[in-house]
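Peer 1: Got a predicted model here, sequence first, then my questions.
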Amino acid sequence: MTRMPLPDIKNSIDRVIHAIEGRYTNGMSPASLTLAYMDWLIHTSHSPGKMNEMRENMVRKLSAFSLWAGRASLDANAPPFINPLPGDRRFRDEAWKRFPYNVMSQGFLLQEQWWHYATTGIPGVAPHHENMVSFAARQWLDLFSPTNYPMTNPLVVEKTVNTGGQNLVQGLQNMLEDIQHNLLSETDDIDPEFMPGKNLAVTPGKVVFRNRLIELIQYSPTTDKVAAEPVLITPAWIMKYYILDLSEHNSMVKYLVDKGHTVFMISWHNPTAQDRDMGMGDYLRRGVMDALKVINSVVPEQKVHLVGYCLGGTLATIAASAMARDNDDRLKSLSLFTAQTDFTEAGELMLFIDESQLSYMEDLMWDRGYLDTQQMAGAFTLLRSHDLIWSRIVSEYLLGEPPHMNDLMAWNADSTRMPYKMHSEYLQRLFLKNDLASGRFRVGDRAISLRDIRVPVFCVATQTDHVAPWRSVYKIHDLMNTEVTFVLTSGGHNAGIVSEPGHPRRSYQVGVQTAEDKHIPADDWLVRHESQDGSWWVPWCEWLDKHSGSKVAPPTMGSKEYPPLTVAPGTYVFEK
């Protein structure tokens, strides 16, 4: 009689303990944090020269600051002692130039500067641990910023006087509502002003295919003639697809359709515990490859412009590499938006990724079968704590203002989960081991190489991207042996992509590198290419036209093999 194998009791106990712990640490590994702190502490205590430098630096700065504070108390126009870092908008209001608020804000910035000096440049500290400690120090310091307290924020003081304290009463009500919301684990109510299918994701179209993982949307044509080659967009599955089909005025999908392109969009299923064993291979096969099969039926005998955004761009690159390896020539071009292919410098997200942290995270996902939306949102929120935590506290709790919402914020709140197996593979193989850039990433039974891709590539990066830093995205030049058109646009990871023509204060730089060109370092590229005002959508659409054939009559909606199932935006976009 065959005996069933016994479960791994020891491993299961460890995982259960970690899963319970993780609910109270927001998914952060205590071991990873402790190792980073101890690495910094031990090396600092064994560096008397650095410690003496730190003391001298503190005394010198405090002496100079005291003299400056004396002048600033009498002259509101005194130049600042320290300029805030780029992107730090906390003290930009003119009220912060008045005494004593100018001294408070500058004193805080001085502390911030000194702690950065104290947590970096310690001989022997691992770079990853140094980044973690420096980041943690910034987070703790942000707690004590004078902007966060009613008596030290001039804007709050002024409004309190003008309203007789009603702003604080309303702020307390806002805070109590948020506390109740969190304690009861209430799901976010859908704002009636921003609903998919009503005023978001409203570009007309049909769902022409559905499997366990995707719905494929084909958008209705608005022109008499269209480019012969269709466009397939692969968005990231960490959020809903309609980031690229927001409101009517800033929908990339509508822009493409109105310019005469046949557009298909993948809408990802929001996985549950039943989908825990879906891996990267499933997302490739049931996502990109199944979508291509359907498009080949709807638009036969035409190659496809493959487009990928963020994580979807990485998947599109993997698909293009695997197809090139297998001599599958169905692609006409490849467009990538804020998509990384080399993860050695993958930005501040790497703060949350090491062997200890991934082991801990895997145990959390093993318990539930997926990565919860709150854990993902927590990491992104910490990376932008000024904008997503403290500014909201000041606005809603101290100034008593109602929560502000727009289409991009509504989309950002509509988050999704990720299956246990897929996310584990993604973090281990791409972020930690960098298999894709190193030629070790396997599709099927063989490794793929980005150098096999021969179709032209249009690659977009954004200047202030915390998720996919532009210098990391730029490394695609070293990994591909084909023509790469690289665009660096203003804005961040999302706002820089949703950059429709007519959007104020938008600019971009663009350059083309062929397979024969010599390498240009990222910073040299920045100097060589002039900034142009406007939206990068315009040169991208011109690039698509350049790499497309003659105009033809629009294809039918769906095909005999794949008839329309329902109207856009489909059903998967509404999954919670």
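Peer 2: That came through fine.
Peer 1: make it CA atoms for all contacts and neighbour counts henceforth
Peer 2: Will do.
Peer 1: Would you map the helices across the stretch 351-500 of the chain?
Peer 2: 355-368, 373-383, 385, 391-392, 407-413, 420-425, 435-438, 470-473, 476-479 (DSSP state H, counting those that start in this stretch).
Peer 1: Also the stretch 201-350 of the chain?
Peer 2: Along the stretch 201-350 of the chain, the segments classed as helices by DSSP H, counting those that start in this stretch run 252-258, 280-282, 290-298, 311-325.
Peer 1: can you check the stretch 51-200 of the chain too?
Peer 2: 101-119, 127-143, 154-163, 166-183.
Peer 1: could I get the helices of the stretch 201-350 of the chain as JSON lines with distance to residue 379?
Peer 2: Below are the helices of the stretch 201-350 of the chain laid out as JSON lines (distance: least, CA to CA, whole Å):
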{"stretch": "helix 252-258", "distance to residue 379": "27"}
{"stretch": "helix 280-282", "distance to residue 379": "22"}
{"stretch": "helix 290-298", "distance to residue 379": "31"}
{"stretch": "helix 311-325", "distance to residue 379": "16"}
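Peer 1: With respect to residue 568, which of those helices lies nearest?
Peer 2: Nearest to residue 568 among the helices of the stretch 201-350 of the chain is helix 252-258 (12.3 Å), distances taken as CA to CA.
Peer 1: Structure two is appended below for comparative analysis:
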Amino acid sequence: MTDKKLTTNRVPNLSKQDVETGYFSVTALDNVFKANMAKLTGGISPAGLLSLYFTWVSHLALSPGKQASLAEKMCRKAFRLSKSSPSMMQKDSLPCIDPLPQDKRFSDPSWQQWPYNYIYQNFLLTQQWWHNATTDIDGLSKADERSISFIARQMLDRYSPSNIPLLNPEVIQKTKNEGGANLISGFKNYLEDMDRHLAGELPAGASHYVPGESVAITEGKVVFRNHLIELIQYTPVTDKVYPEPILFVPAWIMKYYILDLSAHNSMVKYLVENGHTVFMISWLNPTTQDRDLDMESYREEGVMAAIDEVSTIFPQQKIHAAGYCLGGTLLSIAAATMAREGDNRLKSMTHFATQVDFSEAGELMIFTNESEVSYLEKMMWDQGVLDGSQMAGAFQILHSNDLIWSRMVHHYLLGEPESMNDLMAWNTDLTRMPYKMHSQYLRKLFLNNELASGQYLVKNKPIAIRDIHVPIFSVGTEKDHVAPWRSVYKLHLQSDSEAVTFVLTSGGHNAGIVSEPGHKHRHYRISTEYDSDCYTDPDSWMVENEIREGSWWPQWKEWLKEHSGELVKVQPIGKSICDAPGVYIHQK
């Protein structure tokens, strides 16, 4: 059975003759073939890769100057390495090339001994040469350049000497010391991982972090439920609270309890203990039956349903709304629609690692072009959803050194047990996304960037972020590959708010947000831009704002206080459906 909307949107002028000649049967065959092929390729389009390869080769072939430059670089790197080779045999020799700061593969002192220092420096020089070979090619677009450079880097990382037992001195030394026991332990680890994967079980140690038992334990009640969300209201713990409630809109691609992890790093607990009334959306984990839920469903039955319920419980108060990642994007769509309709129930808006302009959305754009999106749509059309493991695979590729190869070396070659903490366990608690919603999200936001260009339609009318005038607090993280902070910073160009407070914090997409007070080695920058100020580009902003040590959470707490009324007597939770964390969070 074909999806009529999927097949006809490629041919808006479908004729009677097309139908009579079996157009729908042909398209159904294409859909089925590509859907099954996508399951084998992890959703990556072979046609897209081939097209990208030939684009790169053809432009390089037409650039004799670039070819000559690459030949010269190859000779200079070979001479550089051979010149340094004799000194490498000596103790404490200086390397001819250093790894990038974030590359920890060769940080162990054993890599500085001959011949391993020669091996890894040869690899780094080769990697550097391939970066030159895939960038700065005349006629090659920046998007294609990023993609082909990324692919080349992934292929090289696969064959890094750190991943090869006979070339890795750490593995060799440990094997000698333990008589091969590390390899036996590593093989056992591999078999256990395979058993868990085939049985659909969580990784080792993740079962110790169960929502409602060891994580997501802040007390509260589910006060509203529909097909798409549960709304949790958390129990106040102070005698008085600020009058305006806080509503969290987490991303639907993850479970909400990243904002309510353990007792020591729960943002929800932190806010409740500081006098705030907190509400949280817990999203349904959709199945094939939910395939037709779309972006409008998530706006109306998700964000707006939650706002309506909070307004019913606190009818006289405006709401501090906070969105995380895609939840922040969806919140922005809802807030812009509310502004257009004259709905002024929001008091402020907070973004955590949220993009509203996807023109520079980082390395995820590598997987977001017409070929990839169309190919992925076929797989989602067949399944009805995008499975969480398929999405997780894309994120793992972005961090392959840390999430794939480093883990393989330590877990399988060195035979070390895998460590697990609450954030890592949360990251394994995967969710699915409905076919229709995810297709619209990829096309409307990533591929066409409709929200930033004023072409995103709600109820057949365009909305714009500039219509949102409430104060905004936006957080970007320095090492974010999902929502790069310079992309998050583009909110300054889209917003017409009276004031935008921007925070740049250390850490990545998740660890930068879960950055509780007392967490070691944390820092941040912060400033507020008012509507009368001139625009400052992100690099200049970073230079102008000094680093502050510690967590950014207290800054947000003070900002919320400044935009809230005087403390009032606590209003106890009235009606409830069940205790927090609810039912939807346990859906697998």
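Peer 2: Okay, I see it. Since the structure is predicted, the reported quantities are computational estimates derived from the model, not experimental observations.
Peer 1: And the TM-score between these chains?
Peer 2: The TM-score (TM-score structural alignment, normalised by the length of structure 1) is 0.96; 567 aligned residues with a CA RMSD of 1.4 Å.
Peer 1: Quick one: closest of the helices of the stretch 351-500 of structure 1 to residue 240 of structure 1.
Peer 2: Short answer: helix 407-413, nearest of the helices of the stretch 351-500 of structure 1 by CA to CA, at 7.3 Å.
Peer 1: what stretch of structure 2 does that closest one fall on?
Peer 2: Mapped onto structure 2 using TM-score structural alignment, helix 407-413 of structure 1 covers residues 422-428.
Peer 1: ok, back up a step: out of the helices of the stretch 351-500 of structure 1, which is the most enclosed?
Peer 2: Using mean count of other CA atoms under 10 Å, the stretch among the helices of the stretch 351-500 of structure 1 with the largest mean neighbour count is helix 470-473, at a mean of 23.
Peer 1: That one against structure 2, how far on average?
Peer 2: Helix 470-473 of structure 1, aligned to structure 2 and superposed, deviates on average by 0.5 Å (mean CA distance after the TM-score superposition for structure 1).
Peer 1: correct me, but residue 465 of structure 2 touches residue 338?
Peer 2: No - in terms of CA atoms under 8 Å, residue 465 of structure 2 does not count as a neighbour of residue 338; the distance is 10.9 Å.
Peer 1: who's more crowded, the two?
Peer 2: residue 465 (25 against 18; other CA atoms under 10 Å).
Peer 1: tally of neighbours for the aligned partner of residue 244 of structure 1 in structure 2?
Peer 2: By TM-score structural alignment, residue 244 of structure 1 lines up with residue 259 in structure 2. Other residues lying near residue 259 of structure 2 total 20 when counted by other CA under 10 Å.
Peer 1: which ones are touching residue 259 of structure 2?
Peer 2: Taking CA atoms under 8 Å, 6 or more residues apart in numbering, we find residue 259 of structure 2 in contact with 266-268, 514.
Peer 1: Pick the one among those closest to residue 72 of structure 2.
Peer 2: Nearest to residue 72 of structure 2 among the contacts of residue 259 of structure 2: residue 514, at 47.3 Å, using CA to CA.
Peer 1: thinking again about what came up before, PyMOL command for the buried members of the contacts of residue 259 of structure 2?
Peer 2: Entered in PyMOL, the line below selects the buried ones among the contacts of residue 259 of structure 2, by 16 or more other CA atoms under 10 Å:
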select buried, resi 266+267+268+514
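Peer 1: which of the contacts of residue 259 of structure 2 line up with contacts in structure 1?
Peer 2: Retained in structure 1: 266-268, 514, out of the contacts of residue 259 of structure 2 (criterion both residues aligned by TM-score structural alignment, their matches' CA atoms under 8 Å).
Peer 1: biggest separation within these, which pair?
Peer 2: Spatially, the most separated pair among these is 268 and 514, at 10.9 Å (CA to CA).
Peer 1: if you compare the helices of the stretch 51-200 of structure 1, which one is most tucked away?
Peer 2: Comparing the helices of the stretch 51-200 of structure 1 on average neighbours, where mean count of other CA under 10 Å defines a contact, helix 101-119 leads with a mean of 19.
Peer 1: I'd like the helices of the stretch 351-500 of structure 1 laid out as a markdown table, including distance to residue 555 of structure 1.
Peer 2: Formatted as a markdown table, the helices of the stretch 351-500 of structure 1 follow (distance: least, CA to CA, whole Å):
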| stretch | distance to residue 555 of structure 1 |
| --- | --- |
| helix 355-368 | 43 |
| helix 373-383 | 38 |
| helix 385 | 47 |
| helix 391-392 | 47 |
| helix 407-413 | 30 |
| helix 420-425 | 35 |
| helix 435-438 | 36 |
| helix 470-473 | 35 |
| helix 476-479 | 34 |
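Peer 1: which one is the residue mapped onto residue 165 of structure 1 from structure 2 nearest to, not counting chain neighbours?
Peer 2: Taking TM-score structural alignment, the alignment pairs residue 165 of structure 1 with residue 180 from structure 2. Nearest non-adjacent residue to residue 180 of structure 2, counting by CA to CA, 6 or more residues apart in numbering: residue 174, 7.8 Å away.
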